[in-house]
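Visitor: when you get a sec, could you give me coordinates for this:
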Amino acid sequence: MNDNNFLSSGMVDPVEMLPGVHRRTMVTTDDMMLVEITLDKGAVVPMHRHANHQVGYVISGEIELTIDGVVRVCKPGDSYAMPGNVDHRALAVTDCLVIDIFAPPREDYR
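Guide: As a prediction, the model looks like this:
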């Protein structure tokens, strides 16, 4: 273990993915990646899919997720899972902060 195994969000500049949606790619291993995502109220991540498995946890706010046709509003303390190649989208009901983990890591998020 060395200092490269630790990272503070203040050390990572946010990247705007879409209007009102920003990510900070945090720690990454060969097998997985942890990403901090902030969404402004009303921001939308349109329906999409990727080969990576994705799990997430809502830190703050409310986010409406559609996963494989099922719609749920997730609140702080809620978690979710998206198998690879499953259609999903997100709508920020309020300003929100979520943590997503991707396996394997998303090359486009490095």
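Visitor: can we go C-alpha only for contacts and neighbour counts from here?
Guide: Fine.
Visitor: strands of this structure, residue ranges please.
Guide: Using DSSP state E, the strands of the chain run over 15-18, 21-28, 33-39, 44-48, 53-60, 63-67, 70-74, 79-82, 88-92, 96-103.
Visitor: quick check, central residue of the chain?
Guide: Centroid check for the chain by C-alpha atoms, centre = their mean gives residue 100 as the closest residue, at 3.7 Å.
Visitor: count the neighbours of the nearest residue to that residue once chain neighbours are set aside for me.
Guide: The shortest distance from residue 100 to any non-neighbouring residue, by C-alpha to C-alpha, 6 or more residues apart in numbering, is to residue 56 (4.2 Å). By the other C-alpha atoms under 10 Å criterion, the neighbourhood of residue 56 contains 18 residues.
Visitor: to compare against the first, here's another:
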Amino acid sequence: MFIYNNDIKLEDLGAGVSRKVLAHSENMMAVEVHFEKEAIGPMHSHPHEQLTYVLSGAFEFTIGEQVKIVKAGDTMYKEPNIEHGCVCLEAGVLIDNFTPMRKDFV
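Guide: Coordinates of the predicted model:
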């Protein structure tokens, strides 16, 4: 299956964050998340495994007890049920991959 980014509407989540749900199946999902500078991804957890790739920008991420600055090209792994969140330091885009898919996103 082919998913064309230009065909997907950017969903405004408020507070400087928006997203596009990209390709997905019951087993996995890719999501593009856009952040304006100083936007916050609030601390949260979920039962999904998650890989996050920083496509652009800079972010301060908290994963569990660790706090690190990440920039374009960096990747993070979040195990199921770990608390995580971020603050956008420089406007950017994240690519989140979940397994299984996030049914609450569709």
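Visitor: if we can go back for a sec, go ahead and confirm the residue nearest to the centre of the first structure touches residue 35.
Guide: Yes: proximity of residue 100 of the first structure to residue 35 meets the contact threshold set by C-alpha atoms under 8 Å, at 5.2 Å.
Visitor: which residues touch the residue nearest to the centre of the first structure?
Guide: For residue 100 of the first structure, the contacting residues are 34, 35, 36, 37, 54, 55, 56, 57, by C-alpha atoms under 8 Å, 6 or more residues apart in numbering.
Visitor: that one and residue 38 of the first structure, how far apart?
Guide: Using C-alpha to C-alpha, to the nearest Å, residue 100 of the first structure is found at 11 Å from residue 38 of the first structure.
Visitor: I'd like the distance between whatever residue of the second structure lines up with residue 76 of the first structure and residue 40 of the second structure.
Guide: Structural alignment (TM-score structural alignment) places residue 76 of the first structure against residue 72 in the second structure. Distance of residue 72 of the second structure to residue 40 of the second structure, given as C-alpha to C-alpha: 17 Å.
Visitor: kindly report the same for residue 91 of the second structure.
Guide: 11 Å.
Visitor: kindly report the same for residue 99 of the second structure.
Guide: In terms of C-alpha to C-alpha, residue 99 of the second structure sits 23 Å off from residue 40 of the second structure.
Visitor: for residue 92 of the second structure, same thing?
Guide: With the distance defined as C-alpha to C-alpha, residue 92 of the second structure ends up 12 Å from residue 40 of the second structure.
Visitor: just residue 10 of the second structure next, same as before
Guide: Relative to residue 40 of the second structure, residue 10 of the second structure is positioned 18 Å away (criterion: C-alpha to C-alpha).
Visitor: what do you get for residue 51 of the second structure?
Guide: With distances defined as C-alpha to C-alpha, the gap from residue 51 of the second structure to residue 40 of the second structure amounts to 18 Å.
Visitor: and if you look at residue 96 of the second structure?
Guide: Distance from residue 96 of the second structure to residue 40 of the second structure, counting by C-alpha to C-alpha: 16 Å.
Visitor: and for residue 77 of the second structure?
Guide: Here residue 77 of the second structure is placed at a distance of 19 Å from residue 40 of the second structure (C-alpha to C-alpha).
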